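S.K.: Give me the fold of what follows.
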Amino acid sequence: MTLAEAVTQIMLPSVLALVMLGMGLSLQAKDFKSVVNAPKAAIIGFLLQLFLLPILALLIIEVLALNQTTAAGLFLLSLCPGGATSNLFSFIAKGNLALSVCLTSIVSMLSPFILPIIFVGFIHFSSNADSEIFNLPLLPAMKQLAVVTLLPTIIGMSIRYFFNDWSQSVMPLIKKGSTIAMLLVISALVLTNVDIIPAMFSLQGVAVISLCGLALIIAYLIAGKLKINDTDRKTIAIEVGVQNAGTAMMIAFTIMHQPTLATIPLLYGLLMNIPAFIFVYWLLNNGKMAMPLKLTS
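M.R.: The predicted structure is shown next:
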């Protein structure tokens, strides 16, 4: 087995499962109760992630006239849930962390069933898609995604429920370890796919940054129009704008065995930090910036 195969077939799914286990350990029933008691923000966040992202991806594909591989990679990415990174950005932006974790977990647990069906539909109906190249076996994909994302989350939640004190003691270690491991995996993937580096400065890089940046801005504006409070508004925007590229990479590398399809998720894992950090910086400084305007009005 080559290094590239070891990274994509063993390390990537294992690390993704570890990330989802850590997320499960951070969940308690009360987190879901708070969302159930005030479901408006959660419903809006869920619907925006389910519909806004794929629509944005289709618009970007059309406007930039992306080739079939880039288009498929971008659309696949748009179907992925948020991840630990979105929770981290919500924390930095002083958002609603419970809402962030709940949205991430709900979409992650549903994605093994929703993602393959919508992506197969995209492959089937896209005039540019080549079914021989982009062949996603539906049921095997659902099973593998469930094993890597849904099952570790349920295991983590069960451990938290039955062994609360122990789970809280190991949670920081698992979260830190999974974050470092994911960074190492992405680095290894970049090193074994060095041709991705020029793509950062191409139309592919523009597509990735556009998807993240537009999703952050549009979700934030829509949540504001729907009278969501500022804390939840930040959280919704970040959950919609920051996706778990690891899920898309696993599908491309491990399930579909199409390294070229993983170019966009790999680029996203590197480049999405630019609009995400700019957006969070703006959120944290927006109140300070708005103050002089009020004083001079």
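
S.K.: all contacts plus neighbour counts: C-alpha atoms, from now on.
M.R.: Noted.

S.K.: The strand or helix carrying S100 packs against which elements?
M.R.: Taking DSSP states H and E as the criterion, S100 maps to helix 97-125. On a contact count with 3 or more Cα pairs under 8 Å, 6 or more residues apart in numbering; DSSP states H and E, helix 97-125 meets helix 12-25, helix 29-37, helix 39-47, helix 68-78, helix 84-92, helix 138-145, helix 230-241.

S.K.: Another sequence for comparison is provided below:
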Amino acid sequence: MDSALILGSLPFALGIVMFGLGLGLTLDDFRRVGQHPRAAVVALLCQVVLLPAICFGLVLAFRLPPELAVGMILVAASPGGPTANLYSHLFGGNVALNITLTATNSVLVVVTLPIVVNLSAGYLLAGEAKLGLQFDKMVQVFVIVLVPVAIGMLVRARAPEAAQRLNRPVRVLSVVVLVAVISAVLFGERENLADYFVSVGLAVLVFNLVSLLIGYGVPRLAGVEHRAAIAAGFEIGIHNTALAITIALSPALLDSAEMAIPGAVYGIVMFFTAAGFGWLLTRRARLNPTP
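M.R.: Here you go, the predicted model:
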């Protein structure tokens, strides 16, 4: 990725995505954790602890090259994406819980993501030039993640009509931005693309399917009701790949095109697998109604 224009625009592009997320949030979305304590706690534990651990096992099992392996961990450590809300709505999930989980995890990720990335990079890149997110880089993660969200929430609180008008265009723009970022990554690495897909494609697919299954299955085993479990499934299975790609590519952060590849591939795969997963859940619910 030697295009200065693309690299320079990445934080701005992610800012649009996170600003759009903020436009849909209020302080009540954070307070709502208390209304769904079991669902929220189980889903957040899956997202923050279980998923990175499983992903670490997968990258070792698939014997991925170190940079691609760290890129996979970066995806696992990223919060759910705004797209999860849309899928949850389409397939009968508890969208309010989705919004609550996205809001909460977007705050937690400022601490959890650097910890997970540093631990994995310390092991996987042993003997090589180590990359990590030191304190000053954690501050930058804080700025690119939380500041746009806070601005979006402020607009929602102070000018709700303007926020409502902006909400749909910014959501559409967020999808366009995600597609553009993924396309830029794939184009920049086009010479190595076939090798990367061979190396990481199957691992990404397996991890994505496992994420969706864990996101739905673990809450159900914990006694969470069906609609809340659907919400958790999409929240855990659909990651904010724009964040993972931005952190991987930004010269001030990880500055690694290879680490961005898993995020780009995941960003493509998840749209199809999430749709199939939602269809299966809907079909199963029609055949066997569950509480």
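
S.K.: about what we covered before: in JSON lines, list the helices and strands packed on helix 97-125 of structure 1 along with distance to L266 of structure 1 and mean neighbour count.
M.R.: Listed next are those as JSON lines, based on distance: least, Cα to Cα, whole Å; neighbours: other Cα atoms under 10 Å:
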{"stretch": "helix 12-25", "distance to L266 of structure 1": "12", "mean neighbour count": "25"}
{"stretch": "helix 29-37", "distance to L266 of structure 1": "31", "mean neighbour count": "13"}
{"stretch": "helix 39-47", "distance to L266 of structure 1": "24", "mean neighbour count": "18"}
{"stretch": "helix 68-78", "distance to L266 of structure 1": "10", "mean neighbour count": "25"}
{"stretch": "helix 84-92", "distance to L266 of structure 1": "15", "mean neighbour count": "21"}
{"stretch": "helix 138-145", "distance to L266 of structure 1": "18", "mean neighbour count": "17"}
{"stretch": "helix 230-241", "distance to L266 of structure 1": "16", "mean neighbour count": "27"}
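
S.K.: so which of those helices gets nearest V206 of structure 1?
M.R.: Nearest of these to V206 of structure 1, taken as Cα to Cα: helix 68-78 at 11.3 Å.

S.K.: Contacts for that closest one, please.
M.R.: Here helix 68-78 of structure 1 makes contact (Cα atoms under 8 Å, 6 or more residues apart in numbering) with 53-54, 57-58, 61, 115, 119, 123, 128-130, 204, 207-208, 243, 245, 248, 260-265.

S.K.: Next, the contact list for P259 of structure 1, please.
M.R.: Neighbouring residues of P259 of structure 1 by Cα under 8 Å, 6+ apart: A252, F253.

S.K.: cutoff 10 Å now
M.R.: Contacts for P259 of structure 1 (Cα atoms under 10 Å, 6 or more residues apart in numbering) come out as T8, L189, N193, M249, I251, A252, F253.

S.K.: Include secondary structure and neighbour count when you put these into JSON lines, please.
M.R.: Shown next, in JSON lines, are the contacts of P259 of structure 1 (DSSP: H, G, I helix; E, B strand; the rest coil; neighbours: other Cα atoms under 10 Å):
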{"residue": "T8", "secondary structure": "helix", "neighbour count": "23"}
{"residue": "L189", "secondary structure": "helix", "neighbour count": "22"}
{"residue": "N193", "secondary structure": "coil", "neighbour count": "16"}
{"residue": "M249", "secondary structure": "helix", "neighbour count": "29"}
{"residue": "I251", "secondary structure": "helix", "neighbour count": "24"}
{"residue": "A252", "secondary structure": "helix", "neighbour count": "23"}
{"residue": "F253", "secondary structure": "helix", "neighbour count": "21"}
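
S.K.: State the pair within the residues you listed that is farthest apart.
M.R.: Longest distance between any two of the contacts of P259 of structure 1 is 16.4 Å, between N193 and I251; criterion Cα to Cα.

S.K.: mind checking how far the aligned partner of V204 of structure 2 in structure 1 is from L76 of structure 1?
M.R.: Structural alignment (TM-score structural alignment) places V204 of structure 2 against V208 in structure 1. Distance, V208 of structure 1 to L76 of structure 1, by Cα to Cα, to the nearest Å: 12 Å.

S.K.: count of residues packed around L7 of structure 2?
M.R.: A count of nearby residues for L7 of structure 2, using other Cα atoms under 10 Å, gives 18.

S.K.: ok, and the closest non-adjacent residue to it?
M.R.: Excluding its sequence neighbours, the residue lying closest to L7 of structure 2 (Cα to Cα, 6 or more residues apart in numbering) is S250, at 6.3 Å.

S.K.: close enough to count as contact, that neighbour and L5?
M.R.: No. In this structure S250 of structure 2 lies outside contact range of L5 using Cα atoms under 10 Å: 11.7 Å.

S.K.: The two: which is more packed in?
M.R.: S250 (19 against 8).

S.K.: now that one: how far from Y196 of structure 2?
M.R.: Distance, S250 of structure 2 to Y196 of structure 2, by Cα to Cα: 20 Å.

S.K.: try L23 of structure 2
M.R.: Per Cα to Cα, L23 of structure 2 is found 36 Å from Y196 of structure 2.

S.K.: picking that back up, make a markdown table from the helices and strands packed on helix 97-125 of structure 1 and add distance to F162 of structure 1 to it.
M.R.: Shown next, in a markdown table, are those (distance: least, Cα to Cα, whole Å):
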| stretch | distance to F162 of structure 1 |
| --- | --- |
| helix 12-25 | 11 |
| helix 29-37 | 12 |
| helix 39-47 | 27 |
| helix 68-78 | 35 |
| helix 84-92 | 23 |
| helix 138-145 | 25 |
| helix 230-241 | 29 |
